[in-house]
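# Have a look at this fold, sequence not included:
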C-alpha cells in the first residue's frame, strides 16, 4: 500500500557493451521446470449482494497465525525454488552484475557535515562495511571526531538492521535513536549517554522510531504504534530513568484514517503533535520549556483542509489548501493561531503547486512545482523574493538538511537522469552557490555519454502526460531498443528524475529508461493527484498505458521490447496494466505489489488499511466497492495471455502483506493461457524496503535486471 519511496525503485539497474541494439539476439531458453501449483481452498466473500469465491484466501494464515501457516511458508519456499531453477543459467551473470554495480559505489565515503547547535554532524562509511558510523565534531571540522553510533558494529549478526531517528538532546549530551531488526517498521527507541558512552536502560518498544526532546533534556515525546494494525495511535511522554510501560499518553488519535507524529520546531521553542489524513490536518502544541503542559490545538481540523506550520521568532507561517487548490502561504501571530487569524502572504496559483517550506531566522525558502519541475523560492524579511532556478530540461531538486535556524546558508540537493546526486550550499544573502559534494561514480562516468529528454504522451481524455527519458548516445529511434518504463502514481507522491549509478548498467546494454508522471502523483499540481485517486483511479492506469503506446508509436521501442516496472502502489499499477493491456508489454516487474485491493481494504486488522480509505475508498460503501472491483488486479485475472512477469515480496512486509502478491501469482498460474514466464520471489527475512545493507539490495536489483536481460537475450 503506502509509503515506499519511488526513488528506491528507481535505483534499479546494471555496464559493458556500447549501446548494443542488436535485435538478432533471442531470449534465453528457459528450463523445463514445473511451477508450483497452489492448493485451492474456496472461501466466499459476500458484500453488497455480491459473492466472490477466493481460492487462495488461506494464504493469509501466516499473517493471522492460522492453521495453514506452515503451508503458506512451504508454498512461498516452493516458489523461491522454482525461481532459482528458472534463473539458474543467470547465476554467474547476476554475480557479475552485483560486482559491477557495487564497483561503482565509493565504499569509503562521508556525507557533507551539517551544523547544529555547536556541532558538525555527518555519517561515514568504510571499505567492505554494509552500514555506517554516525559522527560529530565540536565547533570545527578540524576538531576530534566523536563516533556517536557505530551501526556497522550494532548490525553484526542481524539479517536486517535499521537505525533511524537520530536526535540529540538540547544540551548535546544524549542521543535518542530507533532500531528495527525485523523490517516491520516497529522501532525500539534507545538512548545513549554521549559523555560516558553507556546505553541507558530506557528502551521504548513499538514506536515510529523518532523523538522530540523537551528543553529540560530529560523528557522526550514519541509516537506509539498499535502492535497489530501498526497504526500510529498515541503520542506518549517519557521521562528518562522511568519505566516506559508507565509512560503517560498525551494524545490519543480517535480517527484511524489519520497518521500522527510528534516533532520540535526548528527554533526550539515548540513541540508539535501532527495528525493528518489525506484530506485533513490538525496540529497541537506546547512550549518546549514546559513538557508538563497540556497540548492545545493550533487550528481545529476541518473537512478538506490541510495545513503545515513553519515557526519563526515572531509569527507562524502556514502552508495550506484552505480555499486554495494548489496551496497558499499564510501567517498568524504566535498567540492567535486559529485559521480565522491567518493572513495571506502568497495566494493560490493555478499553475504553481506550493509544496513545503524551510524556515530560517531571516529567510523563508519555499519549494514550488511548476510544469512538473521544482523551483526554490526565497522570501526575505523585507518582503522581497527571488528564485533559485535550474537549467536542465528535467531534473530533481529539493531542500536538504538545514537544522540550524540561525543560518544564512541553504543546503539543497540537485540531480537529474544524467547528473549524479549533488549537494550545494547556497548563500541566501549573496545568492551564490557552492558545490559541496557530488556523488562519485567509481570507475569513471561522463554525463556527455548519455542523453536525456522530456516528451508528452496524450491520455485517452486528451491530458498531456510528461515522460522523462534517458539513453546512451548512439541510440536510434528505430523500434529496436528495449525500454523500461517506470511509474508510481499514488498518494500525490511526485516521481522526479533522479540519477542512479546502477541504472548505467541498463543503459550501457542498450536499454532506454523512462519515467511517466501519471495522474495520482502531484507533479502537475494538486488536481493531478485528485484526478488519479478514489473514483478516478483508473486514470493512473490508462495514463501509463498511453505513455507506453506513445513510446512504441514514436519508435523508441516496440511491443516486443517494452517493459514496465513499479512497486507497492506502483505494483498495483503493474497489476492493472497487465490486465488492461497485456499485449503491450513483453515483461513486467511488480515489486511488493498492492494487488488484492478489496480484500485488504475490507480487513481493518491489516496494517495501514484505515489510513487508506481517503486514497482508495472504503469498499463497505457499495459505489467504492464496485469501482475497486472493476480494477483490482486480483479480482480481474482472466483466461488470456499475460506478459512475462517477475513479482517480489517480503514475508515481513508491513506495508503490503506478502499474501497479496502470493495470491495474485497463484491465481495467474491457474488462469492465464500463455506459456510466458511467471516468477515469484519472497524475501523470507525482510520487509517492504528489502535488505537494509547498502550493498545487499543490489542482489535484488541483479535478479530483476537479469530477468529483463534474459528476455532480451543479453547474457553479459
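Happy to help now that I have it. Values in this document were obtained by computation on a predicted structure and should not be read as measured data. Numbering: from 1, shown residues only.
# CA atoms for contacts and neighbours, from now on please.
Fine.
# how about the strands of the stretch 501-650 of the chain, start to end?
For the stretch 501-650 of the chain, the strands defined by DSSP state E, counting those that start in this stretch cover 512-516, 562-567, 587-591, 644-650.
# Past the last one, which element shows up next along the chain?
Remark: after strand 644-650, the chain's next helix or strand is helix 659-671, criterion DSSP states H and E.
# what does that following helix contact?
Identification of contacts with helix 659-671 by C-alpha atoms under 8 Å, 6 or more residues apart in numbering yields 37-38, 56-57, 59-60, 76, 592-596, 633-634, 637-640, 647-649, 678-680.
# Please repeat the previous calculation with a cut-off of 7 Å.
Residues outside helix 659-671 that contact it (C-alpha atoms under 7 Å, 6 or more residues apart in numbering) are 38, 56, 59-60, 592-596, 634, 637-639, 649.
# By neighbours, which of those residues wins?
residue 592 (33 neighbours; other C-alpha atoms under 10 Å).
# Now do the contacts for the residue nearest to that one when sequence neighbours are not counted.
Distances taken as C-alpha to C-alpha, 6 or more residues apart in numbering place residue 649 nearest to residue 592, at 4.5 Å, with adjacent residues excluded. Residues in contact with residue 649 (C-alpha under 7 Å, 6+ apart) are 591, 592, 658, 661, 681, 682, 683.
# hold the first one in mind and look at this next one:
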C-alpha cells in the first residue's frame, strides 16, 4: 500500500525527520495506437478504496510535518488579510424592478446575507429618470427602511463542511425566490423555492442533481434549469411548473452530442428565453418568446462546425432586432444585425455593425433601451465603448451613431459593464480596477459621459496605491513571438531592482480556453508585495489576451507554445536582472496546473519552487477516458488522442505525468480537493507519487514535493471566506519561504 508515517526517528539521532509517503507500485498498462504506457499509480483512481484514502491522509500528514515551521508566517499572513478586509460590509445595491438588491457580510460570519429594500415610491413607476438609479446609502450594521432578509448563507451552511450557492434568482414580479445549494463540492445542486411576499405561498417541491443556475419565465409560473449527464456535461434543459412534482417536468431540449454542452438564460430585454448550445469551437442558439413559456424553442441558425455566435435582442427604430456576434470569416469576431427571428443564409450577408479588426478582439455587445455597449479586448486589456440609440438610429440602415470608447488613465487596468439588471436603465453600471487600484463601481451617464463613483473597495490599514506600481514587460518566445508580462510591486522593491538587486518573484500563468488573466486587485496579494516580492503574470498563448489567434496558437497541436512562452517569460525576468533562479516561484491552477507540470519538466532549473493548484497534470490519461467528467467536450481544446494517433503522440510529448525524468526538480506544492469533478484528485496524487519515484530531488528536505488534499472541497477549494483566507495564507507562506530560502 503506502508508507503512511509522516515522520520517523533516525537511529543515530533523537531528532525526528519527516519521511515522505511511498506509494505502492501496481503496474497498469494503457495501450492506444500501438503505444504502451505503464502507470504504476492508476490504482489511486478508486476514491473510496481504503488504500487511496490512507495514501492521501499520509500525504496530508507529511505536508503538515514539512510545513509546521511555516505556521507563524501563515498566521501572520492570515491576520494581515483579515485586518485589511472590511469584514462587516455591504455591496452596492443593484436595481431590479421596484427593488434594490444587495448583500451584507458580517464579521465572524463566512457567508453573505442577501437582502433587498424597495425603490422610493417617487421613482418606482418612472424608470427613465436617472435620479431613480442612485442607489440608497448603505452602512454596515445599519438596517435600511423596509429592508428584507431574503437568505442568510450562514444559516443555510450550518451543519455542512462545504457550502456553495448555485442559483439565487428572484421572479420578475419580485414575489418568489428560486435558490440552489451544493453541500459536497461536486457542483450538483438542489433547487428550492421561497416566498418573498406574505400573500404568496411558496411551493414545497425540491429538485436535486441540477446544474448551478435557473431562469424564470416572465409570468413567474415556470423555471427552466439544466441537468448534467454521468460525465458532468450539462446536456438537458427542463421546464418546471411551480407547485408540481419535479418528476412531471418537461424536457425542453436535450443535446446528445457529447462534445457539446448547454445553458439556459434570457436576453437582457427579457423578451426572449435562450438556450445556448456550444462546443469549444461551435455554437448554436435557440429562442422562445418569454410571453409563451410553454411553447417550443426555435433555432436562430443551425450549428456549423467552427462557427461561434451569440445573440442579443435590441429594439432599434421601434423594431425588434438581433445583434449577432460571430466569427465566420472573422477570427477576432464581428457584429452584424438582423430582424429578430431565424437567420436565413450566411452571417456575412447581414449588415455589419462592428467590422472585424486584426488587432481588436470583439467579445460581445450588450443592448439596453437607450444605448448599446460594445465589449472588446485591445492591447491585451479588456475595454468597452458606448453607442447611443436615439431618433437617428434606424434598424437595417446606415443611420447609426458611433461606438465611443470609455477611456482610463492607467497603463494596465480591467474595465467592463457591471451589474445592470434592467434593460430600461438610463445609466450604465460598470467596474474598474487594476493590480494596484482596488476595484471600483461606477455609474455612467451615456448621454453626458459623467461618471459617478459608487464604491471603491476599502482596504483597511492605510493602503496607499501610490506606494505601488505596475508595468508591462515583453518576453521573446523561441519562435520570435513577443509575449506580454504584467508586473506589480512596491516602489521600494522597484528601487532595489533599479539598484541591481535580484528580488523574489511569483510568476503566474494559465494559458488555456481563451481565458485572459486581466489586471485585478487582491487584498491577499499585498502580503507578498509588502514582503518585497514582485507579482508577475505571463500572458502566454492559449489565453485570450492578444486576440483569437493568440488562443488558436496555444491549443491542440500548438499547445507546446503555452509552455515555452512561460519559460521565455521566466528567462526574461532572470536575464533582465529582476530576479534569479533561486528567487523565482511559478504558480498555476487547473489548466494552469498543467502548465506548471510541463514547465517543471522543461526547465526545472529556472525555478526555486512551483505551486500547482488542482493541477491537470495527467491530461493524456484523462482525455483518453470519455466516461470521465467533461472529457469529450475537451477534445476541441486538446485534441482527440483516443481516435487520432498524431494527437496522442503530441500530447505524450508534454503530458507532465508521463515526462518526469531522473533529474532535480524545484520544490513543489500540489493542492487538490477530493470532491473536485473538473480535475480529479487522482492526477496530482499520481504526479506526486511518480515524482518521488523518479526525480533525484523529490525526497530531499530542501526541495520537497508536497501534496495537500482538501477532503471536503471541490474545484474551487474550500468554501467560506475565512477558510479560503486560511488556504491562501498557507500557500503564500510556502511561496515566501521558497522564494527567499536562497
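Here it is on my side, so go on. Quick caveat, the model's predicted, so the values are computed rather than measured.
# How alike are these chains, TM-score-wise?
Superposed pair, TM-score by TM-score structural alignment, normalised by the length of the first structure: 0.93. Supporting alignment: 680 aligned residues with a C-alpha RMSD of 1.5 Å.
# related to what we said a few turns ago, export the contacts of residue 649 of the first structure as a markdown table, with columns for distance to residue 672 of the first structure.
Formatted as a markdown table, the contacts of residue 649 of the first structure follow (distance: C-alpha to C-alpha, whole Å):
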| residue | distance to residue 672 of the first structure |
| --- | --- |
| 591 | 20 |
| 592 | 21 |
| 658 | 21 |
| 661 | 16 |
| 681 | 19 |
| 682 | 21 |
| 683 | 25 |
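# picking up where we left off before, most tightly surrounded among the strands of the stretch 501-650 of the first structure?
Stretch with highest mean neighbour count among the strands of the stretch 501-650 of the first structure: strand 587-591 (a mean of 28; mean count of other C-alpha atoms under 10 Å).
# Contacts for that one next, please.
Contact with strand 587-591 of the first structure is made by 563-568, 571, 574, 643-649, as judged by C-alpha under 7 Å, 6+ apart.
# ok, residue 579 of the first structure - contacts?
By C-alpha under 7 Å, 6+ apart, the residues touching residue 579 of the first structure are 633, 636, 637.
# residue in the second structure matching the residue nearest to residue 592 of the first structure?
In the second structure, the residue matched to residue 649 of the first structure (TM-score structural alignment) is residue 672.
# Let's check: the centremost residue of the second structure is which one?
Geometric centre of the second structure, nearest residue: residue 515, 8.4 Å, by C-alpha atoms, centre = their mean.
# Against residue 111 of the second structure, how distant is it?
For residue 515 of the second structure, the distance to residue 111 of the second structure equals 28 Å [C-alpha to C-alpha, to the nearest Å].
# Same question for residue 460 of the second structure.
From residue 460 of the second structure to residue 111 of the second structure the distance is 20 Å (C-alpha to C-alpha).
# those helices in the first structure, which residues are they?
In the first structure, the helices defined using DSSP state H lie at 6-10, 61-64, 69-86, 91-102, 151-154, 503-508, 526-530, 538-553, 569-580, 597-602, 613-616, 622-631, 659-671, 697-712.
# As a markdown table, those helices with distance to residue 376 of the first structure would be great.
Shown next, in a markdown table, are these (distance: least, C-alpha to C-alpha, whole Å):
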| stretch | distance to residue 376 of the first structure |
| --- | --- |
| helix 6-10 | 20 |
| helix 61-64 | 45 |
| helix 69-86 | 46 |
| helix 91-102 | 33 |
| helix 151-154 | 34 |
| helix 503-508 | 28 |
| helix 526-530 | 18 |
| helix 538-553 | 28 |
| helix 569-580 | 28 |
| helix 597-602 | 37 |
| helix 613-616 | 28 |
| helix 622-631 | 38 |
| helix 659-671 | 40 |
| helix 697-712 | 32 |
